[in-house]
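Trainee: I need the structure of the sequence given here:
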Amino acid sequence: MTGTTNTAAAPANVSGVEPANGTHPAVADLIARSNRLGADKRNTNYAGGNTSAKGTATDPVTGEPVELLWVKGSGGDLGTLAESGLAVLRLDRMRAMVNTYPGVEREDEMVAAFDYCLHGKGGAAPSIDTAMHGLVDAAHVDHLHPDSGIAIATAADGEALTAKIFGSKVAWVPWRRPGFQLGLDIAAIKENNPEAIGTILGGHGITAWGDTSEEAEANSLWIIETAEAYINAHGRTRPFGAELPGYAALSDAERKAKAAALAPTIRGLASTDKAAVGHFSDDSAVLEFLASVEHPRLGALGTSCPDHFLRTKVKPLILDLPADASVEASIARLKELHTEYRTDYAAYYQRNAVADSPAMRGADPAIVLIPGVGMFSYGANKQTARVAGEFYLNAINVMRGAESLSTYAPIDEAEKFRIEYWALEEAKLARLPKAKSHASRIALVTGAASGIGKAIATRLAAEGACVVIADLNLDAAQAVAQELGGPDVAIGIRADVTDESAVQGAVDAAVLAFGGLDLVVNNAGLSISKPLLETSEKDWDLQHNVMAKGSFLVSKAAAKVLIEQDMGGDIIYISSKNSVFAGPNNIAYSATKADQAHQVRLLAAELGEYGVRVNGINPDGVVRGSGIFAGGWGAKRAAVYGVDEEKLGEYYAQRTLLKREVLPENVANAAAVLTSAELSHTTGLHIPVDAGVAAAFLR
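Mentor: Below you'll find the predicted structure:
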């Protein structure tokens, strides 16, 4: 029950009629079905698979009925699919493509031809799987990547298992790269096997269909659940083999500690060619896999489903040391393995590249597995890194299912290369928007729940950075992180910068959340405004503990990560105009700001050899949104200057050369510029952001 011919029945089945206004009922059904299927990761991976519906609408040009195909467009995700994510094509023109198809050697040309089948304006770009949906004679078609289905698809005897598990209801399709010919193959199966409700696509996934949206969804779920039930009922109890002595999972606390210690090294290695953001997972399935005797063999075989290895690369880097290996030994071995991995990947590229292959994109691993600890995954941003890890977890589940029933047998290396270095994939990458100035950078901002810190965190996130919002007020920090986009963009943590263990905990949280650290902003502060004779020892110590000592502790903990990563980095101190300007009734605050300012110079001199830039910003009179001013500092300064507190910002503005009030966003602008590539050769600098205070000019 396979089809490989270059013919297909004209897809006549359509669903629904055109509404008087609003969304077409076939589209409404399609969106609802897609969202339900995509919400359950047992059905398909993030952004994987596609769904479609056919229906009749009125051509606005001719006034005549026209049969249309609505299909999930390139790059969309079923779980969040909306109507704007659909490509809309005329079926009559798609059918006509069968007659002009030049054959499998030139099938990529058909993707460009889809553009000439589009109906109306807008909509998503048609994906490579569009032919599968348009040519199959069914009103509704689903193509999904369920772990249970791919387990059958990657089993060495997948064809026999398909017949045994599903009978005549599901056909086997030998591996074929996604494209027009695959669409023809499945269309022929549907035509020649009227009892079939779908297919198992060798090495890839499943396809199912129905005359209604409900029937297509039911058929998809029946295939997935039947495969899952068969694996559970007939599979071996230890598909990955016996437990490997010494490779069992460490305790939760030990895993987190070792992961935090290894993360900077691993991220630096994974960023040799291009900076990457990381994600850490100690999912029980990963730990079980790494504790089993067969994990080296299976890991070396790599993934199979095209969506999997496009995200995870053809195979992971696996540390070949037991769980209790020391951090030092693990780091040394990881560096050796990384060198071997890069050599091996370059050889893979050279073995398979042809004259018109795209250039090698990079030889670093996207997945790094540490026995007893877990999995690090990497990508251009946090979401990409997280999804890569989810995809490798899918791959582990696939291997478990295939090994339970048979032997895991993914598609061969040459086919993997054809997918990874596909010209169509290269074109998709070329269409990605230009990276923002701080893309792939990870920032830790102290005192970031309000005022200047919040403004800096907001600006850095807007420029593409991942941001750790560190503040004494955990609820406020978490609220800011949620405002910025949630855990794929920012996390909120409680951090007392006067406590060395708390500071280390904040840095560990950053590296576990995003893989490492690139940029630190020492912003946490408070202010005590008193004349000398009223300033107590307690006042002095508190002021210096928070800002002078706190900045020292944060910089020290961060520098360890920056040095180990070997990727350079930035440390920014939010100092003050008061660090160089002597004002009345301000001994404790101004003295500690001067301390911070000199830390900038000292650390710039010390950390320059590691590519770490250290710079400062000297704001003044930042009243609006300021936690310090709201906490009583504003009232005290207003009393010193003899003005109403609500007029303090205006007072500060009028004493400047530019007569402008300084806002938190102005300081954030300076932080963004100082940490951008445009000032890559600048360190040890203090930038005034005070609207011009001549007495504070740097000399």
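Trainee: contacts and neighbour counts: CA atoms only from here.
Mentor: Will do.
Trainee: burial of the nearest residue to V111 once chain neighbours are set aside, as a residue count?
Mentor: Once flanking residues are discounted, V111 sits nearest to I128: 6.4 Å by C-alpha to C-alpha, 6 or more residues apart in numbering. Here the number of neighbours of I128 (other C-alpha atoms under 10 Å) works out to 21.
Trainee: residues contacting I128?
Mentor: By C-alpha atoms under 8 Å, 6 or more residues apart in numbering, the residues touching I128 are 74, 111, 178-180.
Trainee: Including neighbour count, could these go into CSV?
Mentor: Output for the contacts of I128, formatted as CSV (neighbours: other C-alpha atoms under 10 Å):
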residue, neighbour count
S74, 21
V111, 19
P178, 20
G179, 20
F180, 27
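Trainee: Filter those residues down to just the ones in helices.
Mentor: 111, 180 (DSSP state H).
Trainee: between the contacts of I128, which is nearest A257?
Mentor: S74 (40.0 Å; C-alpha to C-alpha).
Trainee: contacting residues for that closest one?
Mentor: 124-128 are the contacts of S74 under C-alpha under 8 Å, 6+ apart.
Trainee: would you turn those residues into JSON lines with distance to L393?
Mentor: As requested, the contacts of S74 are exported to JSON lines (distance: C-alpha to C-alpha, whole Å):
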{"residue": "A124", "distance to L393": "29"}
{"residue": "A125", "distance to L393": "29"}
{"residue": "P126", "distance to L393": "28"}
{"residue": "S127", "distance to L393": "25"}
{"residue": "I128", "distance to L393": "25"}
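Trainee: Neighbour-wise, give me the winner out of those.
Mentor: P126 (25 neighbours).
Trainee: to compare against the first, here's another:
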Amino acid sequence: MRTHPAVADLVARSNRLGADPKNTNYAGGNASAKGTTTDPVTGSDVELLWVKGSGGDLGTLTEKGLAVLRLDRMRALVDVYPGVEREDEMVAAFDFCLHGKGGAAPSIDTAMHGLVDAAHVDHLHPDAGIAIATAADGEALTKQVFGDAVAWVPWRRPGFQLGLDIARIKAENPGAIGVVLGGHGITAWGDTSEECVANSLRIITTAQEYIDANGAAEPFGPVLPGYEPLPEAERRRSAAALAPLLRGLASTDRPQVGHFTDSDVVLDFVSREKHPALAELGTSCPDHFLRTKVKPMVLDLPPTAPLEDVKARLRELHEAYRADYAAYYDRHASADSPAMRGADPAIVLVPGVGMFSYGANKQTARVAGEFYVNAINVMRGAEALSTYAPIDEAEKFRIEYWSLEEAKLQRMPKPKPLATRVALVTGAASGIGLATARRLAAEGACVVVADLDLEKATEAAKEIGSADVAVGVAADVSDAEQVAAAMREAVLAFGGVDLVVNNAGLSISKPLLETTEKDWDLQHDVMAKGSFLVSREAARIMIEQGMGGDIVYISSKNSLFAGPNNVAYGATKADQAHQVRLLAAELGEHQIRVNGVNPDGVVRGSGIFAGGWGAKRAAVYGVPEDELGAYYAQRTLLKREVLPEHCADAVFALAGGELSRTTGLHVPVDSGVAAAFLR
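Mentor: Okay, the predicted model is just below:
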């Protein structure tokens, strides 16, 4: 079926607007087009409205993301509208206006697009526009900035009545190209898609140019002495030192993934005199505070304060934040309000260091941070021209705990088993490590692919998913500082670490008399010492987080089985196997479970076997190297070859939640080697 020209124009316009953050934030705003097509039932012309559906993003919008409604039925809703006290009922009525099969669910802003008498409509959340919308004298500023070209709409919660308001104001101002919505954003329109986008951009550009030309030079006040940003390297070390504690605090009610940013916008804001008071006022645009909560938690110590003092103060501030949020809920909740969703902050501001943001996954956490940057830009613009005056907290509560918002949350798909968990896998660029990283990501985890070769680690991470899913880091696990640096990268990427897989290894196959001291040291440095260093750093983070965790060792059947020409490898695997037992006994009080996986003969995809180990083991057993996997399989009880994915399955079984009371266990993944049975 051919795409209607109005739809093609709408999608192109939406993508153009959504591609530039100065126009609107991620998943913020919506756009629409009206047009005539043939009704396949009657053969007659029918007027349709195509509008971005609920939850979509303008920058990535496709035709599938549009809701399609009949305009005659949409307009007829005006006659049955029961009034503002019952306007939420109109969202369900949109379903009776839908045309055809499929399409996205209509959003709360559908009325705005359907009732405004214009062929094309854009509703956007540009920082410059919201700055005027949230200024104390926003109505007068709108007149001053735009003249008669843009009208003012007093604050009203999104819904059917707001659509009626804008439609009326457009009718009363025939020369207007759009409106500023108090406390909220902008809406523009046009007879063509080109005219509509031009009007949207004109409003945004005019607002920003006016702020730039007329705004105060330092709207946030002077820099507070001692609150200047730390140098970059010191800043990131401080962030990494604070991240596990902050993630644990932000996860008091439910586990969260973290994101860190030290952008110039954030660092400047938290260095300025007015930042505590402005942060306390909270955000205004509904798109902002639905993701950032009504206000952030702000550290009130300078960046040079001792680390332990900072941590102690953050614990105090978190307790106070939770009490304050609970009081906010109690002030405004009614008998039919949804239950409080959690009292932990979504945004934490640390002067001199940056901003930590939290969400149910990395994308949500990252976007929350991006929205708070939008909020800072809004506050700067409003303060530059006037005084920042966001909507009051009662209105914020009405939106945050709106029954429609609650229904949207309830429609969210059930999270995957490892959702919110951050996994770090060593030796993860190939073989068992790569298979494990892939499996953990597929089950919902954020994954840090650690490998000696940074290029390979980065390539593997990109193959697994975006930076919201996986990142690559370099790590020589035998080097304590490199291990610590890899862990710092992990906590800066995702907020912390919950699951570590000690997989990095190498194999030296020689008879005892040919095994050198260098061979012995190298084998033990990488696997015995390396596993110890990784586990030690991981345990520090997990204990600080207070969220429990998993450490899984990829050991070997050789930790139990005595084979020929294998003294260095077998001894270090036995070392790893006993580390499992020792750490399980020590870390249990912190709810950190330590388990092991004992594979045998994982040949296919193995970097170890490809690096010469396979040839040496094949020579020991007197078989061709390309038949080594089959040889290993034939000596097992099940006669089946073991692949990297089978080891990944075992890691998931141990860490996926079904074995929550299991620690100190070694799981054989060897198709049955009787000599390696645990006794």
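Trainee: picking up where we left off before, how about the residue nearest to V111 of structure 1, what's its partner in structure 2?
Mentor: Taking TM-score structural alignment, the alignment pairs I128 of structure 1 with I108 from structure 2.
Trainee: any idea how far the most centrally placed residue in structure 1 is from C466 of structure 1?
Mentor: The geometric centre of structure 1, computed from its C-alpha atoms, lies nearest to Q383 (C-alpha atoms, centre = their mean), at 1.8 Å. For Q383 of structure 1, the distance to C466 of structure 1 equals 10 Å [C-alpha to C-alpha, to the nearest Å].
Trainee: shared neighbours of the two, which are they?
Mentor: D488.
Trainee: Run a quick check on K293 of structure 2 versus A343, I expect a contact.
Mentor: No - using C-alpha atoms under 8 Å as the test, K293 of structure 2 is too far from A343 to be in contact (9.4 Å).
Trainee: re the thing from before, could you verify that the residue nearest to V111 of structure 1 is part of a helix?
Mentor: No - judged by DSSP: H, G, I helix; E, B strand; the rest coil, I128 of structure 1 forms no part of a helix; its state is coil.
Trainee: helix, strand or coil for the closest residue to E489 of structure 2 other than its chain neighbours?
Mentor: With C-alpha to C-alpha, 6+ apart as the criterion, E489 of structure 2 has its nearest non-adjacent residue at 7.3 Å, and that residue is V473. Secondary structure, three-state DSSP: V473 of structure 2 is strand.
Trainee: is it true that V473 of structure 2 touches D451?
Mentor: Yes - assessed by C-alpha under 8 Å, V473 of structure 2 is found in contact with D451 at 6.6 Å.
Trainee: These two: who's more crowded?
Mentor: D451 (28 against 25).
Trainee: any idea what the more buried one aligns with in structure 1?
Mentor: Using TM-score structural alignment, D451 of structure 2 lines up with D471 in structure 1.
Trainee: quick one on the thing from earlier: measure the residue nearest to V111 of structure 1 to D108 of structure 1 for me?
Mentor: Distance from I128 of structure 1 to D108 of structure 1, by C-alpha to C-alpha: 8 Å.
Trainee: what do the two both touch?
Mentor: 179-180.
Trainee: Could you tell me where stretch 344-353 of structure 2 falls in structure 1?
Mentor: Stretch 344-353 of structure 2 covers residues 364-373 of structure 1 once aligned (TM-score structural alignment).
Trainee: my bad, stretch 261-277 of structure 2
Mentor: Against structure 1, stretch 261-277 of structure 2 falls on residues 281-297 (TM-score structural alignment).
Trainee: Give me the residues contacting the matching stretch.
Mentor: 240-245, 247-249, 255, 318, 369-376, 389, 393, 396-397.
Trainee: Helices of the stretch 1-150 of structure 1, residue ranges please.
Mentor: Under the criterion DSSP state H, counting those that start in this stretch, the stretch 1-150 of structure 1 carries helices at the ranges 25-39, 91-100, 109-114, 130-135, 147-153.
Trainee: Tell me which of those helices is the most buried.
Mentor: With neighbours taken as mean count of other C-alpha atoms under 10 Å, the helices of the stretch 1-150 of structure 1 reach their highest mean count in helix 147-153, at a mean of 32.
Trainee: What's the average distance for it when superposed on structure 2?
Mentor: Helix 147-153 of structure 1, aligned to structure 2 and superposed, deviates on average by 0.2 Å (mean C-alpha distance after the TM-score superposition for structure 1).
Trainee: What are the contacting residues of that helix?
Mentor: With C-alpha under 8 Å, 6+ apart, helix 147-153 of structure 1 has contacts from 42-44, 158-159, 161-162, 200-206, 223-225, 227-228, 231, 305, 394-395, 397-402, 408.
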